[in-house]
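In: prediction below, plus the sequence it came from.
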Amino acid sequence: MDRADAELLLTSEALTLLDGLPPYRATDNVVQSVSALRDRGVSPEMTRVVLRQRRLRAQAKPKFGDFAARMFFTEIGLQQATRLDVAAHHAARFRALGDITVGDLGCGIGGDSLALAGLGLRVVAIDRDESTAAIATYNLAPFDNASVEQGDAESVDLSRFSALWFDPARRSKDKRLSNPADWSPSLEWVFDVATRIPSGIKLSPAIAHELLPDGVEAQWVEDSGDTVECVVWTGALARPNVARSALILGAESAELTASEPDSGVETGEIGAYVYDPSGAVIRAQLLGTLARQLGANTIASSIAYLSSNQFIHTPFAQAFKVIDIVPLDIRAITQYCRDAGIGILEIKKRGVDIDPATFRTKLKLKGSASATLILTRAGDGRVAIMAERVR
């Protein structure tokens, strides 16, 4: 968002117009929406700004719930913003340090600062982009214990902060920045600062383990089935003897921890049950820890499916009861589904170059029975596991 758009948005006229617009729907006729505002004498620039903001508020609702209707967003800021329930988890860890002042360096639209301020912590939110800082100022206005500054994180006086939160900007306009040196602030600088001041550092869940420094806690977070982030905790914010953790948030919250990465699992046969581990467990390299809890083995090297002859309920994996194993051959699977009357089929896959949607079309399913089809490697070959979901 450029400065001119931000200035338009942060006016009483824009607020009044937004409050009077009907809820956004993806099926809305854009021409009609524009015409309705233009017929009321609204300028083309204001029309564009408020209609875009209405769309962004609707897109933000899965992350911010009802709060989205009273917030402002930028396109990039919303993409990188932390989900509100995940931000609350971050804030709780800072709150455990007591009455502190937190610097949110690279605050974006202020999502994490909202959660920190909501728990009563003093927060200084800083972003180098003028328009983004203005949006964050609006979003944090209800909190007297939160302030916003525009500035470069790497030039800020850090001595006033007891702890720091970093969410390095990994996008420039519509381009994703893959080199950590190009992030704002750069990852090297962030990790250096984090050795001196307790910090939480939000990173992509796909971050390479070799980029993570020694002596930190790296926590992968899954929220409602999505692996959303890796957070590196340092200093007093990190827990003793926890180097890797996988946190599951949702209806059944749970956490798997280890003092070091633990991805080594023996390979064995397909048993009575197959487990599909959480993405957070896989990303955290804790497959070995989970396998020991389940008494399970992998069914092929470098494949994350686990299997055992005993069912053990776990929040860290989806479980499937094995019904049959057939060759991974379209004709064999088609015949099996036809004989079993399977017309409703969930298709999962690992380690095979197959597009499930295309594969489903070729099966020409008919019938009322349902099943799960797991396409994968087992041993040195490829198999199709017919199964039913346990959870």
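Out: Received the coordinates, thanks.

In: rest of the way, CA atoms for contacts and neighbours
Out: Fine.

In: can you map out the strands along the stretch 251-391 of the chain?
Out: For the stretch 251-391 of the chain, the strands defined by DSSP state E, counting those that start in this stretch cover 254-258, 273-277, 297-298, 306-308, 317-327, 342-350, 369-378, 381-389.

In: redo the ones you listed as CSV? Include mean neighbour count and distance to Thr234.
Out: Formatted as CSV, the strands of the stretch 251-391 of the chain follow (neighbours: other CA atoms under 10 Å; distance: least, CA to CA, whole Å):
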stretch, mean neighbour count, distance to Thr234
strand 254-258, 18, 16
strand 273-277, 23, 27
strand 297-298, 26, 33
strand 306-308, 26, 32
strand 317-327, 17, 28
strand 342-350, 16, 34
strand 369-378, 20, 38
strand 381-389, 19, 39
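
In: out of the ones you listed, which comes closest to Leu363?
Out: Among the strands of the stretch 251-391 of the chain, the nearest to Leu363 by CA to CA is strand 342-350 (9.6 Å).

In: quick revisit: in CSV: the strands of the stretch 251-391 of the chain, plus distance to Ala115.
Out: Shown next, in CSV, are those (distance: least, CA to CA, whole Å):
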stretch, distance to Ala115
strand 254-258, 21
strand 273-277, 30
strand 297-298, 40
strand 306-308, 37
strand 317-327, 29
strand 342-350, 36
strand 369-378, 40
strand 381-389, 36
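
In: next up, a structure to set beside the first:
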Amino acid sequence: MSDTTASELAGVLTPEGYRLLNELWRSGDYSTMEPLKLSERLRAEGHQPTVVSSVLTQLKLRTAAEAKFGPFVDQMLFTDAGLQQATPLKVAAHHARRFARAGVDEVIDLGSGLGADALAIAGLDIPVTAVEIDETTAAATTINLMAFPHAKVEVADATQWVQDNPVATDTTRGYWLDPARRKTSSQGTVRIFDPEAFSPPLSFVEDLADVGYALGVKLGPALAHDVVPDTAEAQWVSLHGNVVEAVLWFNMAQRSDVRRAALVIHGLGAAELTSPTDFGHSPQVPVSGIEGATGYLYEPDGAVIRAGLVTDLMVEHFMDGDPTDAAAGRQLDEHIAYFCSDVAKQTPFATGYRIIEVLPYKIKALRRYIKEQGVTRLDIKKRGLDASPEELRRTLMQGLNTKKPASGKHLTIVLTRVGDARYAIVVEPI
């Protein structure tokens, strides 16, 4: 963290600042005032400028954090970078339950950040130690975990802490890791894709796993299948339709009958699709070409796609276990995740659309079609094409009357490639 971040947080680490932050947050008055006017009012009341600045920053961060932490933000402190990288509490709860099922006596959260996962683990009454190398972040984490007497924070390098703290022979320890996957430069932060360049690297994780610890490591959703260790269970997680992470589970934290999984968390709960087979060993299903674009089109959740479970989804949830039933499920192209079915079905693992018409992907023809249909609102989805949906929407809708969208037609177009040809499939949500 920069010195600027440390100074911004310093004001609310004082009794005066923390009390003022919570008073303003609970009253809600801050949300109706311009920040400058609120700053002037607080200074006029005698509060120090450093305290006022810190409080205003935390009010802004708490507001942004509500989507991830809900009511827990009432007692929490944040840094901007830490909030961006923090695990949403709904996701962290699933991590914590893994360790609970593994029956561990304690969990060490290496590289804890602001302590989202440690918070969820402590909430299940499991003793947790949050290890964070940055002192500023660790100070915020200490506040975030202070409601749990069995949670503590230590400022240390993750790899060094493991060396200095061997596990007691009568203790079953679990480890949770969220390696740093960004490198800071003068131009900002740059994402790192090489697992050995993570901090700590993936090899360090595998060394811990070899010892036999119950272990989970959070990685980016773009994790390549060929770097997943043979000894791990790989689980991709989506939250409200966005793939947020890939997690590798080892030893007691993994499931013996699962090699890859897609966990889909939504407003009503969660659902999971799993497979015991390795990557590249999903069932084969019929591939129809564009002729099969009839009935209903389905777009699998991103976690299902990332986990390589598209055809598993088709066979299990649409084809009743019969991978030859083309009427129940067929791919248009084996390299594209969209699939079609004669069956209209609601599933948490895919979004379904009724197919209205199939058109060639030609701009002039599409503009003419949209004008003839009286379209005033257009949604574009795509897969297998380089086109930008936003730019294409502007091009297709240019010159059309979109001032009164309620009076016109709402159209959804799915752009896809089938073989070497490109198509625009006109659909409506089921």
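Out: That came through, no problem. Since the structure is predicted, the reported quantities are computational estimates derived from the model, not experimental observations.

In: where does the TM-score land?
Out: Aligned and superposed, the two chains score 0.92 in TM-score terms (TM-score structural alignment, normalised by the length of the first structure); 389 aligned residues with a CA RMSD of 2.2 Å.

In: please name whichever of the strands of the stretch 251-391 of the first structure is nearest to Asp39 of the first structure.
Out: Comparing the strands of the stretch 251-391 of the first structure by CA to CA, strand 342-350 comes nearest, at 49.7 Å.

In: ok, average deviation of the closest one from the second structure?
Out: Per the superposition on the second structure, strand 342-350 of the first structure and its aligned residues are separated by 1.8 Å on average (mean CA distance after the TM-score superposition for the first structure).

In: so where is that strand in the second structure?
Out: Counting by TM-score structural alignment, strand 342-350 of the first structure falls onto residues 375-383 of the second structure.

In: and Glu334 of the second structure, how far is that from Val418 of the second structure?
Out: 9 Å (CA to CA, to the nearest Å).

In: my bad, should have said Glu132 of the second structure
Out: In terms of CA to CA, Glu132 of the second structure sits 49 Å off from Val418 of the second structure.

In: same question for Gln163 of the second structure.
Out: Separation of Gln163 of the second structure from Val418 of the second structure (CA to CA) stands at 54 Å.

In: so what corresponds to Ala270 of the second structure in the first structure?
Out: So, by TM-score structural alignment, Ala270 of the second structure is matched to Ser253.

In: I'd assumed Ser224 was in contact with that match.
Out: No - between Ser253 of the first structure and Ser224 there is no contact under CA atoms under 8 Å: 9.7 Å.

In: would you list every one of the helices in the second structure?
Out: Using DSSP state H, the helices of the second structure run over 3-10, 15-27, 35-44, 49-69, 80-85, 89-102, 116-123, 135-144, 158-164, 202-211, 302-306, 310-317, 363-373, 389-397.

In: quick one: contacts for the counterpart of Phe349 of the second structure in the first structure?
Out: Phe349 of the second structure maps onto Phe316 in the first structure, with residues paired by TM-score structural alignment. Phe316 of the first structure is in contact with Ile248, Ala254, Leu256, Pro277, Ser278, Val281, Leu290, counting by CA atoms under 8 Å, 6 or more residues apart in numbering.

In: cool, Ser238 of the second structure as well?
Out: Val244, Glu245, Ala262, Leu263, Val264, Ile265, Asp301, Gly302, Ala303 are the contacts of Ser238 of the second structure under CA under 8 Å, 6+ apart.

In: and of those residues, the nearest to Leu219 of the second structure?
Out: Of all the contacts of Ser238 of the second structure, Glu245 has the smallest distance to Leu219 of the second structure: 5.9 Å, by CA to CA.

In: which non-adjacent residue is nearest the aligned residue in the first structure for that closest one?
Out: Mapped onto the first structure by TM-score structural alignment, Glu245 of the second structure lines up with Glu229. Distances taken as CA to CA, 6 or more residues apart in numbering place Pro205 nearest to Glu229 of the first structure, at 4.4 Å, with adjacent residues excluded.

In: the one you found and Asp226 touch, don't they?
Out: No - taking contacts as CA under 8 Å, Pro205 of the first structure lies outside contact range of Asp226: 10.2 Å.

In: more neighbours, the two?
Out: Pro205 (19 against 13; other CA atoms under 10 Å).

In: map the more buried one across to the second structure for me.
Out: Alignment note: Pro205 of the first structure maps to Pro221 in the second structure; criterion TM-score structural alignment.

In: let me see the contact set for Gly384 of the second structure.
Out: Ile336, Thr416, Arg417.

In: Serialize these to TSV and add fields for distance to Leu56 of the second structure.
Out: Shown next, in TSV, are these (distance: CA to CA, whole Å):
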residue	distance to Leu56 of the second structure
Ile336	47
Thr416	47
Arg417	49
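
In: contacts only, for the most centrally placed residue in the second structure.
Out: In the second structure, the residue lying closest to the centroid (CA atoms, centre = their mean) is Val244, at 1.5 Å. By CA under 8 Å, 6+ apart, Val244 of the second structure lies in contact with Gly220, Pro221, Trp236, Val237, Ser238.

In: what's the most distant pair in those residues?
Out: Farthest pair in the contacts of Val244 of the second structure (CA to CA) is Gly220 and Ser238. Separation: 11.7 Å.
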